[in-house]
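S.K.: Need a 3D model of the following:
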Amino acid sequence: MAKEAPLAGWAGARPPASLEGRALAYVSLVLMALLSIFFGALRSVSCARGKNASDTPKTITSREAICIPIIASCTLLGHYLAFKIFFQEYIQLLLSMYYCVLGILELSHTISPMIHKFFLANSSNKQDQLLFTQGSGETRKEMVNYKFDTKDLVCLVINSAVGVWYLLRKHWIANNLFGLAFSLNTLELFHLNDVSTGCILLNSLLIYDVFWVFGTNVMVTVAKSSEVPIKLVFPQDLLEKDLEANNFAMLGLGDIIIPGIFIALFLRFDISLKKNMHTYFYTSFVAYIFGLGLTIFIMHIFEHGQSALLYLVLACVGFPLLVAVAKGEVAEMFSYRDTTPMEVP
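M.R.: Got it, this is the predicted structure:
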């Protein structure tokens, strides 16, 4: 899953071709991040009600929130050492194959509802079944039991074409399609059930991000060296070179997913209040925009890759907390548990 990927901060590969190209790249990255969080939050509501998701949500506990930065650090350092010790070409090939297969599955899960709803609504609903068992008789155990229909096969074929495109060209559009799918599905399926756990997760990952970005060159090295879709990229020289541009600005998926999980929690909290107002969701959404904008500004002041989570965490935690203080709902916010049935707004 996308949570296994290293969480890279902002970085610019080379000086951009023009001020307009740089602005276009950053605006595009911000829009992709915002769309991922917005629709991921909506899908998390549907997932919590058991709709539009084939899997039940995975709730992140406070203990897991503390362990995630340790796991992420080991993964990040493993990527870094692999690039330094082994032939980089072989490592890139193995990682590309792994993320390509994973990306095809994630992208299929993402666009499957659209395929079912808009393109093949009148086709047969007959399902086939792929079943693998172990043993026989009463001791037989199901190892794989996957049901699919024609719509699923069409979806898989389409996304396999994207996978082939990615493997052959490593094109930035194919990279972003996989990256967006990783982000959406993670926001849909991984839930925080209370604000306290969310604060633990965000602040522990803030420490992780600051250390690996400012304390070492590991984060920036992995982000620039890796060609796998663990980040969103957009060319700063698109206006000069069109789709063959190669001077990229980038945003790590962790800088979308980690704050996004917290923002999705606030949407479910707003719905639980049953006031027909999504105050905390929109506040945290605006906070994310503010934090991302501040990251870009600071990056250009110091001309160095920044820890986006440093600014995003402070904004996404601070803004909703100030609103809760103003509305007198601090106790209600921290006592909320994500168990109330809800409807999609």
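S.K.: Please count neighbours and contacts with C-alpha atoms only from this point.
M.R.: Fine.
S.K.: Okay, the nearest residue to residue 77 once chain neighbours are set aside and residue 251: tell me how far apart.
M.R.: Excluding the flanking residues, the one nearest residue 77 by CA to CA, 6 or more residues apart in numbering is residue 218, at 7.3 Å. Distance of residue 218 to residue 251, given as CA to CA, to the nearest Å: 16 Å.
S.K.: Looking at these two, which one has more neighbours?
M.R.: residue 251 (25 against 18; other CA atoms under 10 Å).
S.K.: quick one: that one and residue 229 touch, right?
M.R.: No - the criterion here is CA atoms under 8 Å, and residue 251 misses it with residue 229 at 10.8 Å.
S.K.: State the helix or strand in which residue 249 lies.
M.R.: strand 248-252 (DSSP states H and E).
S.K.: I'd like the structure of this one too, to check against the first:
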Amino acid sequence: MTSDRDLFVAYGALMGGALLPIYHGAYASLRTPRSTIEKLKARKKLSDADLSDYEEELDESGLPETLTSEDAYWLPVLGSAVLFGMFLVFKYLDKVWVDRVLGFYFACVGSFAVTKAFLAVVTGVLGRERIKNMDLTKLQLSRRVRKGGIKGKESKPQDLLIVRLTNIHPPVVVLSSIVVGAYLWNKHWILSNVLALSLSLSSISLLALDSFKTGSIMLAGLFVYDVFWVFGTNVMVSVARGFDGPIKIVWPKNLVEGLFDGATDWKMTMLGLGDIVIPGIFIALALRYDQHRYAKVNEKLLITKHDVDFPKPYFKATLVAYVAGLATTMLVMHFTKAAQPALLYLSPACVGAIVITSLRLGQWSETWAYDSNEEDAKADEEAKRAKGEAAGEDEADDDDDDDDDNDEAAWEGVKDDGSNATQHPRSTRSSTRKRKTSTKTDK
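M.R.: Here you go, the predicted model:
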């Protein structure tokens, strides 16, 4: 029989395993503020300053995938369809072949996630500066959009994909391939956890909520989803236990007994990736909002995604709330001896943390009005306005130069021909400017 000591060791391991991708995934989701990118682009255009240290920031194009409120409404529906579909597949098809197909699929997807996770570990060990000084190969996929049909004018190239490869990439890719191959070979629970945590890390760093309103809608919808599929049916528990793949992190409930007493039959406790990724992207939003507030107050500073030394009240509050919610889930599960929908506790905890923090700091309206897409749109408008003003100044300078030339020509005409003595030089300048403007319009 598994002792309480072994169970609490397992709960602690699951807690630590969940916090690892959430914490690092939130920091990996940080992006250089749009205002900084526009400043760097303007500096690069106006001067020959060395901006090699900011090359990565100049290549950024914002958050890769942004979830809006419309997406949040659909998540419980799509999640239910996928979950019930997997339940039917396991019920009516050969479980062995289903495991093989899904295992191969998750291994292929997980190989990229494992590579990314290992690269993050190596970068943390060696240091970002040492990595930057390595030989760099940059792969860039761009496209041009032609406006006005085949004979129209081409726009500036738009980057679709930018990949930077250094000397550490080949050995990391080889190591990742070995890990994934070993997982496919024997499906060991430790290797499964490596893939599951890597997938969680990648998901949290790549998926971004646009606002706390969207996040609250998502958590509320999945709150109902989780409660229904766990308490209302046995579908979720059946799928989680039936599929031996990296869709959950597991830990032996009798690990201590096995290490010291020689037990060989592992009895696992588990935590689904949904209970990590869903709250994780909400917590990542809180960290990006802290960064946004700091950048807004310090507009004159060139703040990049690597500048993480800023106040983080919202991030800390949601992280503590997640720990409290997950601990509550485990305690209830421990005493009731029944599976619990973790989002029943995690969703109110995370949303409540934002509510309490915004009220405590007197930032309720600002916090709930925040929308990353609108902020990016404002930054783009300001950048366009600044470019327009700069272009207007350049055109005005050109016009002034033309005016000087016209004035000289007019005065020369007065001196050379007495019939022009009654003509004011200003009229010549005015007519010349009108003619110039009409020429531009015709073009």
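S.K.: re the thing from before, what is the equivalent residue in structure 2 for the residue nearest to residue 77 of structure 1?
M.R.: Superposed on structure 2 with TM-score structural alignment, residue 218 of structure 1 falls opposite residue 235.
S.K.: So its match sits against residue 88, correct?
M.R.: No - using CA under 8 Å, residue 235 of structure 2 makes no contact with residue 88, being 9.3 Å away.
S.K.: Please enumerate the strands of structure 2.
M.R.: With strands called from DSSP state E, structure 2 shows them at 65-67, 137-143, 146-147, 153-154, 158-165, 207-209, 248-252, 268-272.
S.K.: Serialize those strands to CSV and add fields for distance to residue 23 of structure 2.
M.R.: What follows is these, written out as CSV (distance: least, CA to CA, whole Å):
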stretch, distance to residue 23 of structure 2
strand 65-67, 19
strand 137-143, 29
strand 146-147, 43
strand 153-154, 43
strand 158-165, 24
strand 207-209, 14
strand 248-252, 16
strand 268-272, 17
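S.K.: Would you tell me which of these gets closest to residue 371 of structure 2?
M.R.: For residue 371 of structure 2, the closest of the strands of structure 2 is strand 207-209, at 9.0 Å, according to CA to CA.
S.K.: Where in structure 1 does that closest one fall?
M.R.: Going by TM-score structural alignment: strand 207-209 of structure 2 matches residues 190-192.
S.K.: on average, how far is the matching stretch from the matching bit in structure 2?
M.R.: In this overlay with structure 2, the average offset of stretch 190-192 of structure 1 from its partner residues is 0.7 Å by mean CA distance after the TM-score superposition for structure 1.
S.K.: Distance check, residue 48 of structure 1 against residue 341 of structure 1.
M.R.: On the measure of CA to CA, residue 48 of structure 1 and residue 341 of structure 1 end up 8 Å apart.
S.K.: More neighbours: those two, which one.
M.R.: residue 48 (24 against 11).
S.K.: hang on, isn't that one packed against residue 59?
M.R.: No - Residue 48 of structure 1 is beyond contact range of residue 59, at 10.3 Å (criterion: CA under 8 Å).
S.K.: Quick check: the residue mapped onto residue 157 of structure 1 from structure 2 vs residue 317 of structure 2, distance?
M.R.: The equivalent of residue 157 of structure 1 in structure 2 is residue 174 (alignment by TM-score structural alignment). From residue 174 of structure 2 across to residue 317 of structure 2, the span is 39 Å (CA to CA).
S.K.: ok, the two, which is more surrounded?
M.R.: The neighbour comparison of residue 174 of structure 2 against residue 317 (other CA under 10 Å) goes to residue 317, with 19 against 11.
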